[in-house]
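Colleague: Mind looking at a prediction? Sequence and model below.
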Amino acid sequence: MSDILSQAVTELNSKLETAGFDSTAKFDIEGEGSIVMDGEGARVSDDPADVTMSADADTFRSILDGDLNPTAAFMSGKLSVDGDMGVAMKLASVLA
């Protein structure tokens, strides 16, 4: 597992533990792998999800650090979304 994925799982779990996120979302990070988030937390996985968001590692890191708003990343083409846009918006509010 890459350092990016293991660090991201730790950070996402701390954000998700009190968020009450009850859907399934996947971050597909180019060249690194995938992270799935659901009511159980975040884990490295490529399981099916309600929504899949894809970005390069730098964009993902900027979103996770709070330097880049996920909606702005989507609007600028840095983040692609495939699936349920409502779930993506719900996750964006958890990450903010």
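Modeller: That came through, no problem. Numbers count the residues shown, from 1 in each chain.

Colleague: C-alpha only now, for contacts and for neighbours.
Modeller: Will do.

Colleague: now the helices for this structure?
Modeller: In the chain, the helices defined using DSSP state H lie at 3-16, 57-65, 70-75, 85-95.

Colleague: between these, which gets nearest to Val36?
Modeller: helix 3-16 (9.0 Å; Cα to Cα).

Colleague: Which of the helices of the chain sits closest to Met37?
Modeller: helix 3-16 (8.1 Å).

Colleague: residues in contact with that closest one?
Modeller: Helix 3-16 is contacted from outside by 32-35, 41-44, 57, 64, 94-95, using Cα atoms under 8 Å, 6 or more residues apart in numbering.

Colleague: Please compare the first structure with the one that follows:
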Amino acid sequence: MATLQEITDRIKGAVGDDSGLGKSLKFDLKDAGVVHIDGGSVTNEDKPADLTMTLSMDDLLAIGAGSLDPTMAVMTGKLKLSDMGVAMALQSSMAALFSKMR
């Protein structure tokens, strides 16, 4: 199983100089910690974000690997979104970010 640091490093590599999201995003990985993305900054600070996605580390890895569809994850309760409107606006940018993580 991946560590929080390994996931953070993969996200940093995918984000590069700028996430291209135009908004801040936080992955709340429950007991495993958080990954906060704001522009080109990727940290493990638990601070406010425009969109918080709450899910397990395993489910984040599955979405990143393409084996779990994000829409299905939301519908089955595996992925909780703090703001559906922001999530919809960021959908294509997040898909591009996830594909870079593979």
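Modeller: Received it, and whenever you're ready, just let me know what you need. Only a predicted model underlies this, so the values are computations on that prediction, with no experimental measurement involved.

Colleague: After superposition, what's the TM-score here?
Modeller: The TM-score (TM-score structural alignment, normalised by the length of structure 1) is 0.80; 94 aligned residues with a Cα RMSD of 2.0 Å.

Colleague: picking up where we left off before, okay, the contacts of helix 3-16 of structure 1 in CSV with distance to Gln7 of structure 1 and neighbour count next?
Modeller: Converted to CSV, the contacts of helix 3-16 of structure 1 look like this (distance: Cα to Cα, whole Å; neighbours: other Cα atoms under 10 Å):
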residue, distance to Gln7 of structure 1, neighbour count
Glu32, 12, 14
Gly33, 13, 16
Ser34, 13, 19
Ile35, 11, 23
Gly41, 14, 20
Ala42, 11, 23
Arg43, 11, 19
Val44, 11, 18
Ala57, 12, 17
Leu64, 10, 18
Val94, 17, 15
Leu95, 15, 18
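
Colleague: Just list the residues touching the residue positioned nearest the centre of structure 2, thanks.
Modeller: Nearest to the geometric centre of structure 2 sits Phe27, at 4.7 Å (Cα atoms, centre = their mean). By Cα under 8 Å, 6+ apart, the contact set of Phe27 of structure 2 is 34-36, 52-55.

Colleague: Which of the residues you listed sits closest to Ser92 of structure 2?
Modeller: Met53 (15.4 Å).

Colleague: Map the closest one across to structure 1 for me.
Modeller: In structure 1, Met53 of structure 2 lines up with Met53, judged by TM-score structural alignment.
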